[in-house]
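Undergrad: need a 3D model of the following:
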Amino acid sequence: MEQPANLILAAQTAFSQASALVVQYSFSIVGAVILLIAGWILSGVFSRWAYKGISKIHGIDETLSRFFESVMHYGILIFVFVAVLAQFGIQTASIITALGAAGLAIGLALQGTLQNIAAGIMLLVLRPLRVGEHIETLNVQGTIVEIGLFATELKTADGLYLMAPNSTLWNTPITNHSRQASRRQQLSVGVGNDVDIDIVTQTLLELVRSDERVRKDPPPRVYSEDLTAEKTVLMIEYWAKTREWSETRHDMIDRLRRGIAAKGIILK
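TA: As a prediction, this is how the structure comes out:
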């Protein structure tokens, strides 16, 4: 009789403890679900606010706005996840420490990638280059197709696809051929020392000015660049719109060649 009584008592004790645990963890589970739902909603709301606020800043690229939106969204979700674990009595301090150590290890492992991200953010904020602009560095030359957080896509003059890590663009001087509204062009011609330089200079100026694409301010000019025993080198200098610069140069060479030949001037 004594053994069955002990079994019944043990069963009652286990049931009471299980009931207490169910009640305790039921509230924890309900609280965790509420936290997850609220955290998900708040992460969406605050990330959208961050996106709209950053997008209003002049010069901020769409890619950068989306990046900060994602950082805000997942940052809040991580905070909510830690709060949910605290609902079940788990020591979150050790988890935060572990996450910090994991983040440090990942950061060291992905040092080059993080460097590209940092460079991408700086390129998108400071905007030394934009989509459609033609740039040139020590190792890269082409027209910008897309600026990403990790790399920048370009199209070369030969129509080839080129992807450059952002760190290679940020850590080197960039020559932007498209940023300014107008560009200077210089062409040189050599004439014999037996001709009248003043007449040749006037002829070259008339030929340059006859092209409507040549800017009048600053005005074109022709000046002596070099002198040897056989010839004088004249430098032709004019300004044209950047988007018409290459076309103007090619046409100007043909214009000068025909005009000089029509005047009977012999080039050296």
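
Undergrad: drop to CA atoms for contacts and neighbour counts, all remaining ones
TA: Fine.

Undergrad: I'd say Trp245 and Ala181 touch.
TA: No - the pair Trp245 / Ala181 is not scored as a contact, 10.3 Å apart, by Cα atoms under 8 Å.

Undergrad: more crowded one of those two?
TA: Between Trp245 and Ala181, counting by other Cα atoms under 10 Å, Trp245 is the more crowded of the two (18 against 10).

Undergrad: quick one: contacts for that one?
TA: Residues in contact with Trp245 (Cα atoms under 8 Å, 6 or more residues apart in numbering) are Ser182, Arg183, Gln185.

Undergrad: out of the residues you listed, who's nearest Thr175?
TA: Checking the contacts of Trp245 against Thr175 with Cα to Cα, the nearest one is Arg183 at 12.8 Å.

Undergrad: that closest one in helix, strand or coil?
TA: What DSSP: H, G, I helix; E, B strand; the rest coil gives for Arg183 is strand.

Undergrad: and what of the one 5 residues further on?
TA: With three-state DSSP as the basis, Ser188 sits in strand.

Undergrad: what helix or strand does the nearest residue to it once chain neighbours are set aside sit in?
TA: Distance criterion Cα to Cα, 6 or more residues apart in numbering; nearest residue to Ser188, sequence neighbours excluded, is Met235 at 4.5 Å. Using DSSP states H and E, Met235 falls within strand 231-241.

Undergrad: equivalent analysis for Met122, please.
TA: helix 111-126.

Undergrad: before we move on, what about Gly103?
TA: Element membership for Gly103, per DSSP H and E: helix 92-109.

Undergrad: one more, so I can put them side by side:
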Amino acid sequence: MEEIQKYVDMAPDLMMIYGTKVLMALVIFVVGRWVAKWLANVSRKVMTARNLDVTVVSFVGNIVYALLLTFVVVAALSQVGIQTASLVAIIGAAGLAVGLALQGSLSNFAAGVLLVIFKPCRVGDFVEAAGVAGVVDEITIFSTKIRTGDNKMITVANAAVMGGTITNYSVMPTRRIDMVVGVSYDADIKQTKEILSKILDNHPKVLKDPAYTIGLAELADSSVNFVFRPWVNTADYWAVKFELNEQIKNELDAAGIGIPYPQMDLHVQSLPQQN
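TA: Sure, this is the predicted structure:
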């Protein structure tokens, strides 16, 4: 009975001491959680203002909130008197283990964030990356979906996209068509250049600025090769290239200028007969 009475007498003091600590811990948890939510929302607004992908904004916002909330919980437990050093060590070890297990995924996630921030390619761009050429259909937090010209959807890991060379054919408003036109050695050089120039001057989609280039580039084995380099709007590239190939063939044929194909002349020399 004396022992019980002793604890009963100590109850007010214990409640005063630990009750205050518990109350402070609750205050830290409630206020800290509100601050964590506020900071997470601020980070989301900042990323949204920079036109980052919605998926990335949500994912990063959740990570920020989780990290801040973990810090708040540790601070609240410490206020109560619980030794948090071991808890922090356990959380750190668990985080390290998870990080090592998800190393590839985290690498893809980091690459995805870089893709969205630096924007080497955007949805709708025609790119060549990681050995794949096509239109970027979607950029997610872990992978990039590319739609090829024959309508295949290829999913490429973001780390593979960022880890290699990205050739973006859509980012510039204009592109140059590089072609080589070969004519026979019998063709008149001046006449050939005039025909090629006329084709470009009359084509409605060939740009006047920058100016096109036509020049004799090479005296090849079977042909005289001209470089043929007009500038066009990026959206018109393939259509104009196909049209120019057809017009060049028709115009040169009409002018009687031959377009040679590789050939080899063989000279057979008879050997003297042996008796």
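
Undergrad: and the TM-score between these chains?
TA: In this superposition the chains share a TM-score of 0.84, using TM-score structural alignment, normalised by the length of structure 1; 260 aligned residues with a Cα RMSD of 2.6 Å.

Undergrad: for structure 1, what spans make up the helices?
TA: Applying DSSP state H to structure 1 gives helices spanning 2-55, 62-87, 92-109, 111-126, 166-170, 197-209, 245-262.

Undergrad: right, so these: which one is the most enclosed?
TA: Stretch with highest mean neighbour count among the helices of structure 1: helix 166-170 (a mean of 21; mean count of other Cα atoms under 10 Å).

Undergrad: mean deviation (superposed) between that helix and structure 2, please.
TA: Helix 166-170 of structure 1 differs from its equivalent in structure 2 by a mean of 1.0 Å after superposition (mean Cα distance after the TM-score superposition for structure 1).

Undergrad: counterpart of that helix in structure 2, which residues?
TA: The aligned range for helix 166-170 of structure 1 in structure 2 is 158-162, by TM-score structural alignment.

Undergrad: contact partners of that stretch?
TA: 107-112, 115, 129-130, 141-144.

Undergrad: if we use 10 Å, what do you get?
TA: With Cα atoms under 10 Å, 6 or more residues apart in numbering as the test, stretch 158-162 of structure 2 has contacts from 104-115, 120, 128-132, 139-145.

Undergrad: try stretch 16-25 of structure 1
TA: Here stretch 16-25 of structure 1 makes contact (Cα under 10 Å, 6+ apart) with 10-15, 26-29, 31-32, 87-88.

Undergrad: residue contacts, Arg127 of structure 1?
TA: Going by Cα under 10 Å, 6+ apart, Arg127 of structure 1 touches Gly59, Ile60, Asp61, Ile121.

Undergrad: swap that for Phe109 of structure 2, sorry
TA: Going by Cα under 10 Å, 6+ apart, Phe109 of structure 2 touches Val56, Phe59, Gln103, Leu115, Thr140, Ile141, Phe142, Ser143, Ala157, Asn158, Ala159.

Undergrad: do the same with Pro128 of structure 1
TA: Pro128 of structure 1 sits next to Met122, Ile135, Leu169, Trp170, Ile174, Thr175, Asn176, Arg179 when contact means Cα under 10 Å, 6+ apart.

Undergrad: was I right to think the fifth one contacts Val140?
TA: The reference is to Ile174 of structure 1. Yes - Ile174 of structure 1 lies in contact with Val140 (Cα atoms under 10 Å); the separation is 9.3 Å.

Undergrad: counterpart of Gly132 of structure 1 in structure 2?
TA: Gly132 of structure 1 maps onto Gly124 in structure 2, by TM-score structural alignment.

Undergrad: likewise Ser210 of structure 1?
TA: That one, Ser210 of structure 1, aligns with Asn202 by TM-score structural alignment.

Undergrad: if I look at that match, how far off is Arg147 of structure 2?
TA: According to Cα to Cα, to the nearest Å, Asn202 of structure 2 and Arg147 of structure 2 sit 35 Å apart.

Undergrad: do Gln79 of structure 2 as well
TA: From Gln79 of structure 2 over to Arg147 of structure 2 the distance is 55 Å, taken as Cα to Cα.

Undergrad: so which bit of structure 2 is the helix holding Gly103 of structure 1 matched to?
TA: Against structure 2, helix 92-109 of structure 1 falls on residues 84-101 (TM-score structural alignment).

Undergrad: list the residues that contact Gln95 of structure 2.
TA: To be clear, residue 95 of structure 2 is Gly; Gln isn't right here. Ala89, Ala101.

Undergrad: and it, how far is that from Ala101 of structure 2?
TA: To Ala101 of structure 2, Gly95 of structure 2 is 10 Å away according to Cα to Cα.

Undergrad: how about Glu251 of structure 2?
TA: On the measure of Cα to Cα, Glu251 of structure 2 and Ala101 of structure 2 end up 64 Å apart.

Undergrad: what does Ala255 of structure 2 give?
TA: Counting by Cα to Cα, the gap from Ala255 of structure 2 to Ala101 of structure 2 is 70 Å.

Undergrad: counterpart of the residue nearest to Ser188 of structure 1 in structure 2?
TA: In structure 2, Met235 of structure 1 lines up with Val227, judged by TM-score structural alignment.

Undergrad: and for Arg257 of structure 1?
TA: By TM-score structural alignment, Arg257 of structure 1 lines up with Lys249.

Undergrad: is that match in contact with Ile259, as I believe?
TA: Yes - the criterion here is Cα under 10 Å, and Lys249 of structure 2 meets it with Ile259 at 8.1 Å.

Undergrad: so which of the contacts of Pro128 of structure 1 would you say is closest to Glu206 of structure 1?
TA: Arg179 (29.4 Å).

Undergrad: the closest one touches Lys241, doesn't it?
TA: No - Arg179 of structure 1 is beyond contact range of Lys241, at 11.1 Å (criterion: Cα under 10 Å).

Undergrad: shared neighbours of the two, which are they?
TA: Shared contacts of Arg179 of structure 1 and Lys241, defined by Cα under 10 Å, 6+ apart, are absent.
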